[in-house]
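# show me how the following folds:
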Amino acid sequence: MDGNNYIKGCCGKHSSISATITMKAVNVCLLLVAIAQAHAADWAQVQPVYRDRPTFRVASHSKIIGGNIATPGQFPYQVGLFIDGSGFCGGSLISDTVILTAAHCVDGIRIFEAHLGAHDIYDMNEPNRVIVISTDGVAHENFNPATIDNDIAIVRLGFPVGGFGISPVRLPAFSLVNETFSGDRVRVSGWGRTSDATSGVSPELKYVDVSVIDNSQCQAYYGNIINESKICVDTNGGTEGTCHGDSGGPLVIQESDGEYTEIGIVSFGSVDGCESGFPAAFTRVTEYLEWLEINAGVALRP
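Model prediction:
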């Protein structure tokens, strides 16, 4: 039986389906339904406190909202996480056995289906894709959903993963703990929605380059919910940035040696929408280096 015919059947367009359908086809169908249903459950939203927006430096136009399509294998650390079969988050591979993501993607969740080496999240036949099922998610013990503090978590895979297009991203050195990154150009990637009007995640992995703003500028929007454990970026009037489905994904900076280092985890945006022009907020990874050493078992640079 043609896989496309089966997908149509499971979505209610055809009722007679052969009993010889393979379990793989069933899983593909259920996964595609989960993708179609993935929505705001993954995306923490905050009511802006102030609506008089400061003036930000206008960044060059590159858009995950309407964004740039990644080249297959461009982000070997990128992970797609299907959570309890009904939600979707991003993540990053930080060792061959551990995924880094947001606590609000892990808190209360039982089953994680991690897709590594993926480009088109709908295409289960991609040759380099590795899929791992895990029930070992660990949110930060002090995660606070009300203030979105300590929005960091890991998912342990149970065995090493690797292969073409699959490798960990570098974590910050301890020497970067006091670095604010304000004004730096950074990059975020994910399968999140490409606009407020869309209802599902993007089929293809996308990315956007954005600029870090001072926390004081971000507080001008969100108030004191912005603290030292968070990092914000300018969304260039709502034309660049993250959206539903990007939560937990990596914000990286290219260091002087040419390597990319993850400095943020997609955390929250404004209830006014992804295209509202409000900043996007991330968990500041440099605040959690000791936590990562202990819980993820990773060795970090001095």
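
# going by C-alpha atoms from here, please, whenever you check contacts or count neighbours.
Noted.

# Tyr122 - how many residues pack around it?
For Tyr122, the tally of surrounding residues (other CA atoms under 10 Å) stands at 17.

# err, Asn27, not the other one
Residues near Asn27, counting by other CA under 10 Å, number 12.

# please identify the helix or strand for it.
Using DSSP states H and E, Asn27 sits within helix 23-37.

# what helices and strands are in contact with that helix?
helix 3-10, strand 87-95 (3 or more CA pairs under 8 Å, 6 or more residues apart in numbering; DSSP states H and E).

# what residues does the last one touch?
Around strand 87-95, the neighbours that count as contacts under CA atoms under 8 Å, 6 or more residues apart in numbering are 34-35, 37-39, 41-42, 77-83, 99-102, 105, 167-171, 190-191, 245-250, 298.

# C-terminal to that strand, what's the next element?
strand 98-101.

# does anything pack onto that following strand? Which helices or strands?
On a contact count with 3+ CA pairs under 8 Å, 6+ apart, strand 98-101 meets strand 87-95, strand 153-156.

# Gly277: which of the ones you listed is closest?
strand 87-95 (22.1 Å; CA to CA).

# between that closest one and helix 23-37, how many degrees?
Angle of strand 87-95 versus helix 23-37, following axes from the mean of the first three to the mean of the last three CA atoms, to 10 degrees, is 110 degrees.

# for the comparison step, fold the sequence that follows:
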Amino acid sequence: MFTQGLCIVCVLFLFGVNSMSLKGPRITRYDPCGLGMIHFDKLKDKVWQGVLNLGILNTNGLNGIEIQIDFEKRIALFEATQNTTLSVKNNDRDYNIKIPSNVPKVYVFYIAVIETGVDVPIVKRFSINNRTLCDDTIKDSQNVNKFNVTKLNDTKYRHVCGRRSLDHTELTSVRTIARAGDWPWHAAIVVKERITNIDRYQCGGNIISTTAVLTAGHCVSKNGINVDAWRITILVGISNLTDLKQSGRQVHNAVQVILHPAFSDVQATADLAIIKVTSFRFTEYVQPVCIWGPVYDKSSLFGKEAIVVGFGTTEDNKLSDTLRSAYTIVQNDFTCIAYSPKLYTSLLNEFTFCAGYGPSSNVNPRNGDSGGGLVVATVQSDFSVSWFLRGIVSKCGVSPGHTQCDPKFYLVYTDVAPHYGWIYHNAGLQYSSNVL
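Prediction:
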């Protein structure tokens, strides 16, 4: 236990690569075709929990609902949460689920893969009320070429944000080493030291356009001294900082640093900066994330699950150069203030929010993860998921006598939504629909 009110604010402006504390087993999720309608969470070898998010459908006027799930291999289905009519065909591969009335918002069931040598319950076809949302044809179309939506005679390059190619969309694991392309918008910011001329990892960042990375302001400015653009290098398309041979790796020199005009060393309110480069090349490994805004009522975030990503230490606190990711939960301001009034009362306002699992947690970003993003999965009108950047890692709590961020404290994020206009203007973005 740590005494409330005795913590200090850690500005996170360190040159060491000290990152997430990720303890416990990996969490693996399978999202057929990257849909927000259905996903499977791995419970143990061959056993998965299936979740149908039926609440995103407009079920008014529907006389029940019919769901068809065809698996690639044999599946045993058991322990469904609602009364349904279930039929099975094709040697335990094709399942038809009928809910005659009172369609629930969430339908939970459990399955086991019963074929030798197979672990993931690959879905061949998924449909609701005879509308096919996932099949081999749809999967074949989910590639980076489809994300390019530039039209003939367009004067600016247009690209869909927040989407990943199929190989990195369907099967994702956290609390483990990420693959290059799993979080293709994450960038590593490297700064050249003035005296030694040595390049050192500084912070995380987020690709938001072909020429811009959004990061924390304190990553490029401290005590009124700004980092010159010529000292900054941006690494993208990687999952390892030191592996120079990763196929998706791109290295870009910064050409401009734009610090938010309201930036303050001690506050998280406008802890933002944009680093400009000449041009990223969007590939399977390098993609832009969407920006949440301009609406920014943060109360709708409370209780939502999100993902944070960063480079740094492993669960045994040994330095590592590998990219890792973790789930986190956005908290109500009052929850964080109640835990440590002295720390959070001064940091939380309409431009910031806090997230984390609280005192019992050992999963949280730490020093060195500054500038990285908190991203939220958002279901679009085509039922596919797009990832939206909502927060930038800004401030953390430190227990007395220590200098490292303590994962038992909630993390404070700069909310990007109130700064939507500033971000779009300086990143050279233009708004358009994100539905393919």
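
# quick check: TM-score for this pair?
Overlay of the two chains. TM-score (TM-score structural alignment, normalised by the length of the first structure): 0.74; 243 aligned residues with a CA RMSD of 2.4 Å.

# of the helices and strands packed on helix 23-37 of the first structure, flag the one that's most buried.
Highest mean neighbour count of those: strand 87-95, a mean of 27 (counted as mean count of other CA atoms under 10 Å).

# mean shift between it and the second structure?
Aligned to the second structure and superposed, strand 87-95 of the first structure gives a mean residue distance of 1.0 Å (mean CA distance after the TM-score superposition for the first structure).

# quick one, helices of the stretch 101-250 of the second structure?
Applying DSSP state H, counting those that start in this stretch to the stretch 101-250 of the second structure gives helices spanning 136-141, 144-147, 166-169.

# so Trp343 of the second structure, which of the three states?
Wrong residue type there; residue 343 of the second structure is Leu, not Trp. Judged by DSSP: H, G, I helix; E, B strand; the rest coil, the three-state class of Leu343 of the second structure is helix.

# quick one: residues contacting the residue opposite Thr269 of the second structure in the first structure once aligned.
Aligning on TM-score structural alignment places Thr269 of the second structure opposite Asp149 in the first structure. Residues near Asp149 of the first structure by CA under 8 Å, 6+ apart: 142-143, 229.

# still on that earlier bit, dump the helices of the stretch 101-250 of the second structure into TSV; add distance to Tyr296 of the second structure and mean neighbour count as well.
Formatted as TSV, these follow (distance: least, CA to CA, whole Å; neighbours: other CA atoms under 10 Å):
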stretch	distance to Tyr296 of the second structure	mean neighbour count
helix 136-141	33	12
helix 144-147	27	16
helix 166-169	27	19
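
# mind listing what Ala180 of the second structure touches?
Counting by CA under 8 Å, 6+ apart, Ala180 of the second structure makes contact with 237-239, 248, 285.

# ok, and the most crowded of the residues you listed?
Using other CA under 10 Å as the neighbour criterion, Ile238 leads these with 30 neighbours.

# next, the contact list for that residue, please.
Residues in contact with Ile238 of the second structure (CA under 8 Å, 6+ apart) are 179-181, 246, 248-250, 285.

# same check, this time on Val375 of the second structure
For Val375 of the second structure, the contacting residues are 306-308, 387-391, by CA under 8 Å, 6+ apart.

# that one matches what in the first structure?
Using TM-score structural alignment as the criterion, Val375 of the second structure maps onto Val252 of the first structure.

# for its match, helix, strand, or coil?
Following three-state DSSP, Val252 of the first structure is assigned to strand.

# longest strand of the first structure?
Identified as the longest strand of the first structure according to DSSP state E is strand 260-270.

# contacts for stretch 416-425 of the second structure?
Contact with stretch 416-425 of the second structure is made by 270, 274, 291-296, 351, 389-392, 430, as judged by CA under 8 Å, 6+ apart.

# middle-most residue in the first structure, spatially?
Taking CA atoms, centre = their mean, the centroid of the first structure lies closest to Gly249, which sits 2.1 Å from it.

# rewinding a little: now distance to Asn364 of the second structure too, for the helices of the stretch 101-250 of the second structure, in JSON lines please.
Putting those into JSON lines (distance: least, CA to CA, whole Å) gives the following:
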{"stretch": "helix 136-141", "distance to Asn364 of the second structure": "33"}
{"stretch": "helix 144-147", "distance to Asn364 of the second structure": "31"}
{"stretch": "helix 166-169", "distance to Asn364 of the second structure": "23"}
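
# closest one to Asn53 of the second structure among those?
With respect to Asn53 of the second structure, and counting by CA to CA, the nearest of the helices of the stretch 101-250 of the second structure is helix 166-169 at 17.5 Å.

# how about that closest one, which residues of the first structure does it hit?
Against the first structure, there is no aligned range for helix 166-169 of the second structure (TM-score structural alignment).

# so what's the counterpart of Leu214 of the second structure in the first structure up against?
In the first structure, the residue paired with Leu214 of the second structure is Leu100, using TM-score structural alignment. Leu100 of the first structure is in contact with 91-94, 152-155, 248, counting by CA under 8 Å, 6+ apart.
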